[in-house]
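Visitor: Kindly return the folded structure for what I paste below:
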Amino acid sequence: MPERNAFAATLRDRIAQQLRDQILSGVLPNNSKIGIDELATQFGSSRTPVREALIELSHQGLVEIVPRRGATVTGMSVDTVRDNFNVFGGLSGLAAEWTTMRANTEVTARLRAIIDEAGPDMTAEQLIENNWRLHREINRNCGSDRLIAMIGQLSSTMPASYFNLIPEQVQISLREHADLVNAIARGDAAGARFLAEHHLRQAGEQMVQRIENTARDTAAS
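Guide: Below is the predicted model:
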């Protein structure tokens, strides 16, 4: 699963994150209207953090600001969503490979401790946080500040609440995380890269399927 800190620090960040997830997952399809007053009421806030969140999303190409009215979702096609996951997976695979080549017993112990904490009894929020911690630990040990920065930039194209959107992916993700950490621990750099890339590609296909199903259900209603 993608690396994203699901616990944003500010109200603006939380609003932007929720809207981003809804757009990236197809809950808010293209051409949907987003009202500033409605969002301010929903979050119990003033209009200012809502406007700031919409400006942030407009810079990411997800919405178009409508003066004095709010915003319109420009969204992403399923092809773009698939591309985002594939590109993110490619970079994450490279990070896993480089981390494997550099990993010592301390690194592998930290990775094992993270996956040992995860389990089906966790809430979705706890699983999201555990997922973020695992990928962060792998990425930050790759030895390349440039690669870490590129992964960080692309993380904004990943839905943070993935397990809320696709709960059936939880067990698959837990198994794939364990396989990835095992590959790193035994020094299998090529295997770790393959597993990380496959992990993200498969997650992307699940997201695309969800978006297509949502669009089909909406059209039929």
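
Visitor: make it CA atoms for all contacts and neighbour counts henceforth
Guide: Fine.

Visitor: where's Arg12 relative to Ile55, distance?
Guide: According to C-alpha to C-alpha, to the nearest Å, Arg12 stands 10 Å off from Ile55.

Visitor: should've said Leu134
Guide: The gap separating Leu134 from Ile55 is 31 Å, by C-alpha to C-alpha.

Visitor: More neighbours: these two, which one.
Guide: Counted by other C-alpha atoms under 10 Å, Leu134 and Ile55 do not tie: Leu134 has more neighbours, with 21 against 18.

Visitor: so what's that one up against?
Guide: Leu111, Ile114, Ile115 (C-alpha atoms under 8 Å, 6 or more residues apart in numbering).

Visitor: now Ile148: how far from Phe88?
Guide: If you measure Ile148 against Phe88 using C-alpha to C-alpha, the figure is 11 Å.

Visitor: Would you mind telling me which of the two has more residues around it?
Guide: Taking neighbours as other C-alpha under 10 Å, Ile148 and Phe88 compare with Phe88 leading, 27 against 18.

Visitor: Pretty sure the more buried one sits in a helix.
Guide: Yes - under DSSP: H, G, I helix; E, B strand; the rest coil, Phe88 falls within a helix.

Visitor: is it true that it touches Ile151?
Guide: Yes - contact status for Phe88 versus Ile151: in contact at 6.8 Å, counting by C-alpha atoms under 8 Å.

Visitor: can you pull out the strands in this protein?
Guide: Using DSSP state E, the strands found in the chain span residues 33-34, 63-66, 70-73.

Visitor: now these as TSV including mean neighbour count and distance to Ile184?
Guide: Below are these laid out as TSV (neighbours: other C-alpha atoms under 10 Å; distance: least, C-alpha to C-alpha, whole Å):
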stretch	mean neighbour count	distance to Ile184
strand 33-34	18	44
strand 63-66	19	39
strand 70-73	21	40
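
Visitor: Export the ones you listed to a markdown table and append columns for distance to Arg201.
Guide: Formatted as a markdown table, the strands of the chain follow (distance: least, C-alpha to C-alpha, whole Å):
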| stretch | distance to Arg201 |
| --- | --- |
| strand 33-34 | 30 |
| strand 63-66 | 25 |
| strand 70-73 | 25 |
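
Visitor: From Glu125, how far off is Ile115?
Guide: Ile115 sits at a distance of 15 Å from Glu125 (criterion: C-alpha to C-alpha).

Visitor: structure for this one too, so we can compare:
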Amino acid sequence: MIRVVLADDEPVVRFGVKAVLATAGDVEVVAEAENGSEVVDKVARHRPDVAVLDIRMPVLDGLDAARIIRECHPATKTLVLTTFADDSYISRALGEGAAGFVLKTGDPQEIISGVRAVAGGGAFLSPLVAKRVVDQLSRAHPRPLAARRIEVLTAREREVLGLLGAGLSNAEIAARLHVVEGTVKVYVSTIFRQLGVKNRVQAAIIAHESGIIPAS
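Guide: As a prediction, this is how the structure comes out:
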């Protein structure tokens, strides 16, 4: 069972997200919070697998909460709830260690998929969020530049990056490529170092921007 702490300052949103997660069968919301400070305390108390965080919350916003959770409770992964109005927060969130982004107004199934992906050590971007981010990045870094950026990677490393960008965990990538999980971990570490990224979401953005996500 994937244990989740859910944080949003709007009770209706919390109710809706909790109801969606209840349909998953393998996800349990163990605590709720209405601000960033409260969610940090509840993560410390409950040690969940995933913290689902709204970006805009009083006292401490979701991105500051994500940073504190990453630093103090690294076993808990963070999935950010966002809206198109929150575009300006995306680059900051990448640096704060968020493992995924889900649109509040998107397909409810994406929330479940996002929780499962980040709980398993993967990264997750709602397709519309990914497109929005890639569009933004492409204005500053045209796609040909992104493609050149991954030229430092071997063909196998690019394959791993593409699967990582599709939201697969190390175990899922290993199964897809018929290798042991330890080998994938080595590939992922090398990819991070070669691309100069800090986390899976940053790597996933490059995968999307470069157009190497495999067809599902």
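
Visitor: what TM-score do we get after superposing?
Guide: Aligned and superposed, the two chains score 0.27 in TM-score terms (TM-score structural alignment, normalised by the length of the second structure); 114 aligned residues with a C-alpha RMSD of 6.6 Å.

Visitor: of the contacts of Leu134 of the first structure, closest to Ile184 of the first structure?
Guide: Leu111 (9.2 Å; C-alpha to C-alpha).

Visitor: Would you mind measuring from Trp98 of the first structure to Val181 of the first structure?
Guide: Distance from Trp98 of the first structure to Val181 of the first structure, counting by C-alpha to C-alpha: 13 Å.

Visitor: Just give the nearest non-adjacent residue to Leu57 of the first structure, would you?
Guide: Nearest residue to Leu57 of the first structure in three dimensions, chain neighbours excluded: Val63, at 5.9 Å (C-alpha to C-alpha, 6 or more residues apart in numbering).

Visitor: The one you found touches Glu56, doesn't it?
Guide: No - taking contacts as C-alpha under 8 Å, Val63 of the first structure lies outside contact range of Glu56: 9.1 Å.

Visitor: Check the offset of stretch 53-61 of the first structure from the chain's centre.
Guide: 17 Å (C-alpha atoms, centre = their mean, to the nearest Å).

Visitor: Around Glu97 of the first structure, count how many other residues there are.
Guide: Glu97 of the first structure - counted by other C-alpha under 10 Å - has 27 other residues nearby.

Visitor: Gln17 of the first structure: which of the strands of the first structure is closest?
Guide: strand 63-66 (13.1 Å).

Visitor: residue boundaries of the strands in the second structure?
Guide: For the second structure, the strands defined by DSSP E occupy 2-7, 27-33, 50-54, 77-82, 100-103, 124-125.

Visitor: So which elements touch the fifth one?
Guide: Secondary structure elements in contact with strand 100-103 of the second structure, counted by 3 or more C-alpha pairs under 8 Å, 6 or more residues apart in numbering; DSSP states H and E, are strand 77-82, helix 108-119, strand 124-125, helix 127-140.

Visitor: Just the buried residues of that strand, please?
Guide: Neighbour counts over strand 100-103 of the second structure (16 or more other C-alpha atoms under 10 Å) mark Gly100, Phe101, Val102, Leu103 as buried.

Visitor: Now flag whichever of those is closest to Arg158 of the second structure.
Guide: Nearest to Arg158 of the second structure among those is Gly100, at 20.5 Å by C-alpha to C-alpha.

Visitor: Surely that closest one and Val118 touch.
Guide: Yes - Gly100 of the second structure lies in contact with Val118 (C-alpha under 8 Å); the separation is 6.8 Å.

Visitor: Determine the residues that are contacts of both of these two.
Guide: Common neighbours of Gly100 of the second structure and Val118, counting by C-alpha under 8 Å, 6+ apart, are Thr78, Leu79, Phe124.

Visitor: Ser91 of the second structure: how many residues sit nearby?
Guide: For Ser91 of the second structure, the neighbour count with other C-alpha under 10 Å is 12.

Visitor: what's the distance between it and Leu128 of the second structure?
Guide: 16 Å.

Visitor: repeat for Lys185 of the second structure
Guide: Lys185 of the second structure sits 28 Å away from Leu128 of the second structure when distances are taken as C-alpha to C-alpha.

Visitor: Ile2 of the second structure - nearest residue in space that isn't next to it in sequence?
Guide: Spatial nearest neighbour of Ile2 of the second structure, chain neighbours left out: Val27 (4.6 Å); criterion: C-alpha to C-alpha, 6+ apart.

Visitor: tell me the contacts of Val78 of the first structure?
Guide: Val208, Ile211, Glu212.

Visitor: burial of Asp79 of the first structure, as a residue count?
Guide: Neighbours around Asp79 of the first structure, by other C-alpha under 10 Å: 9.

Visitor: how close does it get to Ser92 of the first structure?
Guide: Between Asp79 of the first structure and Ser92 of the first structure the computed distance is 20 Å (C-alpha to C-alpha).

Visitor: likewise Glu137 of the first structure?
Guide: To Ser92 of the first structure, Glu137 of the first structure is 12 Å away according to C-alpha to C-alpha.

Visitor: So for the two, which residues contact both of them?
Guide: Taking C-alpha under 8 Å, 6+ apart as the criterion, Glu137 of the first structure and Ser92 do not both touch any residue.
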